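Enquirer: Turn this into a model:
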Amino acid sequence: MIQYEYPLSERIRTLLRLEDLFDRALHFSARHDSHDHHAALVTLFEILDVTSRQDLKSDLYQELERQRATLEALRGNPNVAADKLDEVLAMLEAASQGLRRMVGKTGQHLRDNEWLMSIKQRTSIPGGVCEFDLPSYHYWLHLETDVRRRHLTEWLGPLLPIRDALAVVLRLLRESGKTSRQVAQQGVFQQMLAGRMAQMLSLKLNGGVPCIPEISANKYALNIRFITPTVEQRPKTFEGDVEFDLTFYNL
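Expert: Sure, this is the predicted structure:
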């Protein structure tokens, strides 16, 4: 089964992008090759760009506190497992504490590093970080693996409370899902939403079916068109019926 998640709000779209970027940065920084560490650094610059577009830290903190207040009200409810509730509340508190410990503007430690900013500026140019453009970066890439990894950890570490907080928010969002089995007749599916707008939806379908979903949605209707993936010609609508699981998520 292949799952496709689709954000229905700008806030969730930003969180999903950051989740992917943090996963990529941590993956490449843990490896050994200099090319992997270059990929980790470029991804770190992408994280910096995304987090600087809005007051993400404050938004995440408010959402964590909102969820905490909602869950605290469930204490004593016989239909709620007390140990599970305590576990989730502890997770929320830990993420909130991490955000509270962050000082200043998100990513300011990177912006204050002139050497990193010189590399960031060159990465926007195709081939702009060649050794003749940035000999100091070429030298860094030839340092011992442990030294490069230590630097990457120092640069990425102050941003990890953002990663931890968004992971908690997305976990709670994903656990809120309500799933139904649907069929797209001749590759096309439409559902009226009657003004009920979710924050995210996901589609899960058999990976053996050669099609991918194109999704558009607003508060009135959801439209899904399954298309045949191709790298050689313009994609076209899949001609068969497609069974899939449709899940709506809301915090």
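Enquirer: CA atoms for contacts and neighbours, from now on please.
Expert: Noted.
Enquirer: Helices of the stretch 101-250 of the chain, residue ranges please.
Expert: For the stretch 101-250 of the chain, applying DSSP state H, counting those that start in this stretch gives helices covering 108-111, 114-123, 135-141, 145-156, 160-174.
Enquirer: I'd like the structure of this one too, to check against the first:
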Amino acid sequence: MICYEHPLNERIRTLLRLEDLFNKVDFFLARDTPVEHHAALVALFEILDVTGRADIKSDLLQELERQRGLLEGLRKNPEISEEALNRVLNDITVTFRDLLNISGRIGGHLRDNEWLMSIKQRMNLPGGACEFDLPSYHYWLSITPEMRHHDFSEWIAPLLPIRSSSNIILKLLRNSGRIFRYTAYQGLFQQTDSGHLAQLLRLKIDKEIPCVPEISANKYALNIRFIPFEPDQKMNVYEEDIDFELAYCNL
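Expert: So this is what the prediction gives:
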């Protein structure tokens, strides 16, 4: 099965973007070549842009506090593992404290680094990070991988509470999903007034089916078109019936 996630509000969209970017940083930093560390820095600059919203810290703090209150209310539920509940609540408490301790604007330590900002500015131009444009960056890419890893650990450490917060919220959101099985007849599925509240849709289909879902949703209706995966062809609706799973996730 292959899973497609579709956020239904801007806050969840932002968290999914952050998750993807932090994962890219992890992937490229696990390697040692200059090209891969360049890619990690590109992802770090994108994280800086995404977290540039003034309210992202307060949004995360409010949601963590709300989830802590909801989870505390489950303590007397016999179907809930006390150990698992305590583990999640402890993660929330630690992450909330770390997030609260971030002083100033998110990513301010990066914005105050003139060298990094000069590189970021050049990277906004196609091919702008060539060695003749940024000789000092070219030198940094030539130093030992261990030294570059050390620099990266200092640059990304103040952002880790943002990552932990978004990971906790996304995990709780995904685990809240109620799964239903549907069939898209001749590649089309429509639903109105389903009664399902959702902030995130998670759609799963057999990965052997050569098509992708095109999802359009609001609080009144859900429309899904399955499009054949043919990059060089005009996008038409997949004409066969498709069985799929759909999870409605809501915090």
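Enquirer: what TM-score comes out when they're superposed?
Expert: Here the superposed chains carry a TM-score of 0.97, computed using TM-score structural alignment, normalised by the length of structure 1; 251 aligned residues with a C-alpha RMSD of 1.1 Å.
Enquirer: Can you tell me which of the helices of the stretch 101-250 of structure 1 is packed in deepest?
Expert: Mean neighbour count (mean count of other C-alpha atoms under 10 Å) peaks for helix 160-174 among the helices of the stretch 101-250 of structure 1, with a mean of 19.
Enquirer: Find the residue closest to H38 of structure 1 in space, skipping its chain neighbours.
Expert: L141 (7.8 Å; C-alpha to C-alpha, 6 or more residues apart in numbering).
Enquirer: Assess the claim that the one you found and S34 are in contact.
Expert: Yes - under the criterion of C-alpha atoms under 8 Å, L141 of structure 1 makes contact with S34 at 5.5 Å.
Enquirer: that older thread, for the residue nearest to H38 of structure 1, give its distance to R150 of structure 1.
Expert: The spacing between L141 of structure 1 and R150 of structure 1, counted by C-alpha to C-alpha, to the nearest Å, is 13 Å.
Enquirer: swap in Q67 of structure 1?
Expert: 35 Å.
Enquirer: same check, this time on L85 of structure 1
Expert: The value you get for L85 of structure 1 to R150 of structure 1, if C-alpha to C-alpha is used, is 37 Å.
Enquirer: same thing with P213 of structure 1?
Expert: Look at P213 of structure 1 and R150 of structure 1: by C-alpha to C-alpha, they are 41 Å apart.
Enquirer: L92 of structure 1 too?
Expert: Counting by C-alpha to C-alpha - L92 of structure 1 and R150 of structure 1 are separated by 29 Å.
Enquirer: for S52 of structure 1, same thing?
Expert: From S52 of structure 1 to R150 of structure 1 the distance is 24 Å (C-alpha to C-alpha).
Enquirer: Kindly report the same for L60 of structure 1.
Expert: Shown here: L60 of structure 1 relative to R150 of structure 1, a distance of 28 Å by C-alpha to C-alpha.
Enquirer: same question, H38 of structure 1
Expert: For H38 of structure 1, the distance to R150 of structure 1 - C-alpha to C-alpha - is 14 Å.
Enquirer: and what of I2 of structure 1?
Expert: Noted for I2 of structure 1: a distance of 36 Å to R150 of structure 1, by C-alpha to C-alpha.
Enquirer: what's the burial count for A81 of structure 1?
Expert: 12 (other C-alpha atoms under 10 Å).
Enquirer: Pull out the buried positions in stretch 90-108 of structure 1.
Expert: Using 16 or more other C-alpha atoms under 10 Å as the test for burial, stretch 90-108 of structure 1 gives 91-92, 94-96, 98-99, 102, 106-107.
Enquirer: how far does stretch 229-249 of structure 1 stretch from start to finish?
Expert: 27 Å.
Enquirer: Can you point out the buried residues in that stretch?
Expert: Under the neighbour-count criterion of 16+ other C-alpha under 10 Å, stretch 229-249 of structure 1 has 229, 237-238, 242-249 buried.
Enquirer: what do you get for stretch 41-50 of structure 1?
Expert: 41-48, 50.
Enquirer: same check, this time on stretch 212-222 of structure 2
Expert: For stretch 212-222 of structure 2, the buried set under the neighbour-count rule, 16+ other C-alpha under 10 Å, comprises 212-213, 215, 217.
Enquirer: Show me which of those is closest to L188 of structure 2.
Expert: Taking C-alpha to C-alpha as the measure, L188 of structure 2 lies nearest P213 of these, at 9.5 Å.
Enquirer: What separation is there between the closest one and W155 of structure 2?
Expert: 38 Å.
Enquirer: for D91 of structure 2, same thing?
Expert: With C-alpha to C-alpha as the criterion, D91 of structure 2 and W155 of structure 2 are 23 Å apart.
Enquirer: chain center to stretch 81-92 of structure 1: distance?
Expert: Counting by C-alpha atoms, centre = their mean, to the nearest Å, stretch 81-92 of structure 1 is centred 24 Å from the centre of its parent chain.
Enquirer: Please enumerate residues in contact with it?
Expert: 64-65, 67-68, 71-72, 75-76, 165, 168 (C-alpha atoms under 8 Å, 6 or more residues apart in numbering).
Enquirer: Mark which of those residues are buried, thanks.
Expert: With burial judged by 16+ other C-alpha under 10 Å, the buried subset of the contacts of stretch 81-92 of structure 1 is 64, 67-68, 165, 168.
Enquirer: would you list the residues you listed in a markdown table and tack on distance to H27 of structure 1?
Expert: A markdown table is the format used below for those (distance: C-alpha to C-alpha, whole Å):
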| residue | distance to H27 of structure 1 |
| --- | --- |
| L64 | 26 |
| Q67 | 30 |
| R68 | 31 |
| A165 | 19 |
| V168 | 20 |
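Enquirer: and of the residues you listed, the nearest to A30 of structure 1?
Expert: A165 (21.4 Å).
Enquirer: show me the contacts for the closest one.
Expert: With C-alpha under 8 Å, 6+ apart, A165 of structure 1 has these contacts: 60-61, 64, 92, 95-96, 98-99.
Enquirer: mind listing which of the buried residues of stretch 41-50 of structure 1 are in helices?
Expert: Among the buried residues of stretch 41-50 of structure 1, the residues falling in helices (DSSP state H) are 41-48, 50.
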